[in-house]
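> sequence first, predicted coordinates after that:
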Amino acid sequence: MTRTPVIAITTGEPAGIGPEISIRGAWECRKTVLPVLIGDYAYLEELAQKIDPVIVLKRIDRIHAERLESSHHFDGIYVVDCPLEQTVTPGKLNPANGITVLNSLDIAIEGALKRNFDAIVTAPVQKSTINDAGIPFTGHTEYLAEKTATRQVVMMLAGPTKPMGNDIPGFALRVALATTHLPIKNVSGAITIGSLMEILSIIDNDLKNKFGIASPKILVTGLNPHAGENGYLGMEEIDVISPALEKARKAGIHACGPFPADTLFQPRFLQNADCILAMYHDQGLPVLKYATFGQGVNITLGLPLIRTSVDHGTALDIAEKGLGLADHGSMIEAINTAALMASHWRNNIHF
């Protein structure tokens, strides 16, 4: 019997659209994956009945989550109950519930490391609320790295682009980041030959093992305008990026560049590339989100587990207006991508 991937879905900030899109995404994908929501069961059940009374949720505890049979396809959604501290008001943040958001993520991480879950999909969280609860938190990516004792992880967003013209079909676009949530003034100092080499190795390894790409081609941007203009607009390309790429190529990694970021994102370059490595958050992600928003997926590379997420935030303003307005397309893509990655990884690692 074909093994159905067990996908843990953390429902994110309860006052945002996370719970709604998690329920909708899990319900729509239940024929191809075994979805396990992690969140407050009572609140999720209330929302599910308002979304569609035919949606079936089944509460389980962490022990039962360890015994889920992925070959048995329950026609509904399992929920590992992670109770909230206080009642939720959609659109209104409450720091009292910040600890519960992290508890749900901890349950997912523990289950994935034990191989009870084949992958984790995360709905968006509100960083400010978690910090207001007294817990230092910079984002899912950094938290997952800390909790899995992973020294280096890589943030990558991916998605199918919109058609670029009548004669150019949409194509898969993957953009990884050399740095993540850093002030611009700190970016240059954070990029070193060693760090870039490690990041390129992670991208190459995960594209092979988790995406099934035999020989990944990675295109790398420069840091400065025009990729430094031969040193006239900055020396990082000459002193750091080019030496790192040369070292990566000697290690068997197909990495090219550095290219000017303002001209790299064109179909004639991208259609033969498996991933773009941008130097900082707002260099690569505006292009990716413009091209794929609503279908984009956030993926954390380098972890001893698979984690995907949606490409957007908590959308408190939409949640405040009521159910039925949130687009769950990105959640569906995140679930499907997690399942596909789990299949490749299982075949390559032989769990």
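Alright, I've got the coordinates. Numbering: from 1, shown residues only.

> hey, let's count contacts and neighbours off CA atoms from now on
Noted.

> what's the distance between residue 266 and residue 173?
Noted for residue 266: a distance of 11 Å to residue 173, by C-alpha to C-alpha, to the nearest Å.

> so which of those two has more stuff around it?
Taking neighbours as other C-alpha atoms under 10 Å, residue 266 and residue 173 compare with residue 173 leading, 23 against 10.

> please name the residues that touch the nearest residue to residue 75 once chain neighbours are set aside.
Counting by C-alpha to C-alpha, 6 or more residues apart in numbering, the nearest residue to residue 75 once its immediate chain neighbours are dropped is residue 30, at 6.9 Å. Taking C-alpha atoms under 8 Å, 6 or more residues apart in numbering as the criterion, residue 30 is in contact with 75-77.

> does residue 248 sit in a helix or strand, and which one?
helix 242-250 (DSSP states H and E).

> that helix - contacts with which helices or strands?
Packing partners of helix 242-250 (3 or more C-alpha pairs under 8 Å, 6 or more residues apart in numbering; DSSP states H and E): helix 193-209, strand 254-259.

> what sits up against the first one?
The set of residues that contact helix 193-209 without belonging to it, under C-alpha under 8 Å, 6+ apart, is 152-154, 178, 213-216, 240-241, 243-245, 247-248, 253, 255, 301-302, 344-345, 348-349.

> before we move on, what about stretch 283-292?
For stretch 283-292, contacts defined as C-alpha under 8 Å, 6+ apart pick out 157-162, 173-177, 261, 265, 277-278, 296, 311.

> let's see 7 Å
For stretch 283-292, the surrounding residues in contact (C-alpha atoms under 7 Å, 6 or more residues apart in numbering) are 159-162, 175, 278.

> let's bring in a second model and compare:
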Amino acid sequence: MRPLALTLGDPAGIGPEVTWKAWERLRGNPELAFAVIAPPSALKRVSRSEHPLALLEDISEASDQFSHALPVLPIEGNAAIPGQADPVHADTITRSIQTAVTQALLGQADAVVTNPIAKDVLYRAGFSFPGHTEYLGALCKGVAAPYHPGPVMMLTAPDSENRDLRVGLATIHIPLQTTSGSLTPDVVMSAARTLLGALKLDFGIENPRLAVCGLNPHAGENGALGTEEQDVINPVCRLLRSEGHDISDALPADTLFHAEARLTYDGVLAMYHDQGLIPVKTLDFHRGVNVTLGLPIVRTSPDHGTAFNIAGQGIARPDSLIAALRKAREIATHRHGH
């Protein structure tokens, strides 16, 4: 069992703090051993632990060090002032992500777990990708995925019965006013195939049931409130059903996420960002996990941002990062099983 590669995220955010807190909670669990890819100074600045850093020459050393020191695969960079976002750290942030992906592609790490980044900080330094998901897809370009290629963004969180709500997105980081024009049959088909493949391979569901959100109120009300369901979404769903997949036609999103409805499917395909993320974050904000589907590597992330407003105060909760580490190990185990 190889370690998990954890990125630094923005060093001015809560990533370094929740990394220490996650390690303190998990260091007795060797299955969740991870190495942080970061400048050591970025972690030392926020350390509230009497435990040391273990500077690694190879990420494989993380498992042996994990119980008594926080394993760090060092990269160049400087510590940040908590709460003060600065584009000067952009190279460190992206280098951490690149190194983690390389470790996973080489088979040295079982998964990549990413601490949160602030995209506007990176944009000011010339970052050209809409977000983490798209950047990871570019870093993995040319390497075959184990099922239909993504990237597709999925959010997942447990309910009170510890059953996961899993929501994938057909479109991600685009303005809402452009969503309708972006929902082509190819886009919906690709996202649905990726989500079905992930439910089977990454989540171990042999015959996944997929529910699909409509774009418009009441799923278009038979065309009275919009025709995207009739013209784009439902024809894709019919084709996938003809291939033997268990997938619904477009359903009203406002009735799809209550407790009884969640028992009828294993995953949901939402049409745009907030349509899918609001239900997941409402269900359990502190244990939500972002999963990138359709990559040749396993990637998860906490379902929260950099939280510059509380960085350095010692009050950040590591729950979502811990959930992301656990989910990464779970998905990696399912992939190894195949």
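Now that the structure is in, tell me what you want to look at. A quick note: this is a predicted structure, and the numbers were derived from the prediction, not measured.

> drop the TM-score for these two in here.
Once the chains are overlaid, their TM-score stands at 0.93 when taken by TM-score structural alignment, normalised by the length of the second structure; 329 aligned residues with a C-alpha RMSD of 1.6 Å.

> which of the three states applies to the nearest residue to residue 26 of the first structure once chain neighbours are set aside?
Leaving aside its sequence neighbours, residue 26 of the first structure sits nearest to residue 35 (C-alpha to C-alpha, 6+ apart; 5.6 Å). With DSSP: H, G, I helix; E, B strand; the rest coil as the basis, residue 35 of the first structure sits in strand.

> neighbour-wise, which one of the contacts of stretch 283-292 of the first structure leads?
Highest count within the contacts of stretch 283-292 of the first structure by other C-alpha under 10 Å belongs to residue 159, 26 neighbours.

> would you mind giving the secondary structure of it?
Relying on three-state DSSP, one would call residue 159 of the first structure strand.

> relative to residue 345 of the first structure, how far out is it?
Distance, residue 159 of the first structure to residue 345 of the first structure, by C-alpha to C-alpha: 19 Å.

> ditto for residue 272 of the first structure
Counting by C-alpha to C-alpha - residue 272 of the first structure and residue 345 of the first structure are separated by 23 Å.

> and for residue 270 of the first structure?
25 Å.

> with residue 286 of the first structure instead?
The value you get for residue 286 of the first structure to residue 345 of the first structure, if C-alpha to C-alpha is used, is 29 Å.

> what packs against the lengthiest helix in the second structure?
Longest helix in the second structure, counting residues (DSSP state H): helix 319-337. The contact analysis (3 or more C-alpha pairs under 7 Å, 6 or more residues apart in numbering; DSSP states H and E) places helix 319-337 of the second structure against strand 111-113, strand 289-293, strand 299-302.

> follow-up on the earlier one: ok, the residue nearest to residue 26 of the first structure - how many residues close by?
Applying other C-alpha under 10 Å, I find that residue 35 of the first structure has 32 neighbouring residues.

> in stretch 239-250 of the second structure, which residues are buried?
Within stretch 239-250 of the second structure, the residues that qualify as buried by neighbour count (16 or more other C-alpha atoms under 10 Å) are 240, 245-250.

> and those residues, which two are the farthest apart?
245 and 250 (14.8 Å; C-alpha to C-alpha).

> mind listing what residue 302 of the second structure touches?
Here residue 302 of the second structure is in contact with 115, 288-290, 320-321, 324 (C-alpha under 7 Å, 6+ apart).

> that one -> the first structure?
Residue 302 of the second structure maps onto residue 310 in the first structure, with residues paired by TM-score structural alignment.

> next one: residue 227 of the second structure
By TM-score structural alignment, residue 227 of the second structure lines up with residue 235.

> quick one: contacts for the closest residue to that match other than its chain neighbours?
Excluding the flanking residues, the one nearest residue 235 of the first structure by C-alpha to C-alpha, 6+ apart is residue 228, at 6.4 Å. Neighbouring residues of residue 228 of the first structure by C-alpha under 7 Å, 6+ apart: 234-235, 237.

> could you turn the buried ones of these into a PyMOL selection?
Selecting just the buried residues from the contacts of residue 228 of the first structure in PyMOL takes one command, with 16+ other C-alpha under 10 Å as the test:
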select buried, resi 234+235+237
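
> tell me the one of the contacts of residue 228 of the first structure nearest residue 224 of the first structure?
Closest to residue 224 of the first structure, out of all of the contacts of residue 228 of the first structure and judged by C-alpha to C-alpha, is residue 234, at 6.2 Å.
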